[in-house]
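Q: next one to model:
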Amino acid sequence: MAIIPMKQTVIRVRTTGDEWEGTQTTDRTALKCRVQEGAKLVRTSTTAANTTGIQASEVVSNAQIYLDKLADVALTDKFEYTNELGVTLTWAPITIEIKRDVGGKPMLTIVYV
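A: This next block holds a predicted model:
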């Protein structure tokens, strides 16, 4: 059982393969979640080509997607969410955070979009 109610659904769109070779496929998977809309300041870390170390930047997240335990999500995925007004929003992840309990087991995956 999830630590917070997961009464909403988000669709994870994962694209694999190469568009130029004609091997590109798209997988659409519905995931139970909780979406919290609202701006939040998020710190991301990236590695750029020809630089030493990791560069950090602060960006504003429009929403947070809470998924139960360790969810199969990646930074290359896209997320589609239809809110209560029937408006469909498409987001790309900014960063993914895994919350763990004292024993190290994953309890929650948070995707900042």
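
Q: for the rest of this, base every contact and every neighbour count on C-alpha atoms.
A: OK.

Q: could I get the full set of strands for the chain?
A: 8-16, 25-46, 55-68, 78-82, 88-91, 95-100, 106-112 (DSSP state E).

Q: give me the distance from the fourth one to the chain's centre.
A: Strand 78-82 has its average C-alpha position 10 Å from the chain's average C-alpha position, going by C-alpha atoms, centre = their mean, to the nearest Å.

Q: which strands or helices does that strand pack on?
A: Using 3 or more C-alpha pairs under 8 Å, 6 or more residues apart in numbering; DSSP states H and E, the elements in contact with strand 78-82 are strand 8-16, strand 88-91.

Q: to check against the first, give me the structure of this:
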Amino acid sequence: MAIIPLKQTVKIVRKGEPDRWGNAPVEEFTLKCRFVEGTKLTRRTSAQNGSAAITSEEVVSAAQIFLDKFADVKVTDEFHYTDEAGNERLYLPISIERKVWLNGKTKLTVVNV
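A: Here you go, the predicted model:
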């Protein structure tokens, strides 16, 4: 049983090494997950002559995929997630973290995309 409820699914596409004809085998599998996404607005300000002015703004989108126990995922995998509205998005991982419990076993795999 997972620490947190895993009510969503993510399809993972893993491409293998190409053979001598240049065809790479593709492995697809589906895992249960918890998908958390969000956006934030970052502003760069500069202070000159006692007044602050906004020089640039950008919106940064970030998402985390929580998987149960030690999930077999790699940084080279592609994550295909379909949200509740039916929109499918492709994510490439930035980092993979393993959360280890007190007994030394992995309880949660967190993929930052």
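
Q: picking that back up, return the most buried member of the helices and strands packed on strand 78-82 of structure 1.
A: strand 8-16 (a mean of 18; mean count of other C-alpha atoms under 10 Å).

Q: how big is the offset of that strand relative to structure 2?
A: For strand 8-16 of structure 1, the mean distance to aligned residues of structure 2 following superposition is 0.3 Å (mean C-alpha distance after the TM-score superposition for structure 1).

Q: and that strand, which stretch of structure 2?
A: Using TM-score structural alignment, the residues of structure 2 aligned to strand 8-16 of structure 1 are 8-16.

Q: contacting residues around the matching stretch?
A: 24-35, 76-82 (C-alpha atoms under 8 Å, 6 or more residues apart in numbering).

Q: any of those residues buried? List them.
A: 32-35, 77-81 (16 or more other C-alpha atoms under 10 Å).

Q: any idea which of those residues is closest to Val60 of structure 2?
A: Phe35 (17.0 Å; C-alpha to C-alpha).

Q: quick one: contacts for the residue nearest to the closest one when sequence neighbours are not counted?
A: Of all residues not flanking Phe35 of structure 2 in the chain, Ile65 sits nearest, at 4.7 Å (C-alpha to C-alpha, 6 or more residues apart in numbering). Going by C-alpha under 8 Å, 6+ apart, Ile65 of structure 2 touches 33-36, 110-113.

Q: overlap between those and structure 1?
A: For the contacts of Ile65 of structure 2, the aligned pairs still in contact in structure 1 (both residues aligned by TM-score structural alignment, their matches' C-alpha atoms under 8 Å) are 33-36, 110-113.

Q: how close does Thr46 of structure 1 get to Gln8 of structure 1?
A: Thr46 of structure 1 is 31 Å from Gln8 of structure 1, where distance means C-alpha to C-alpha, to the nearest Å.

Q: what of Ala39 of structure 1?
A: Noted for Ala39 of structure 1: a distance of 19 Å to Gln8 of structure 1, by C-alpha to C-alpha.

Q: before we move on, what about Arg34 of structure 1?
A: From Arg34 of structure 1 to Gln8 of structure 1 the distance is 5 Å (C-alpha to C-alpha).

Q: also Asp68 of structure 1?
A: Taking C-alpha to C-alpha, one finds Asp68 of structure 1 at 12 Å from Gln8 of structure 1.
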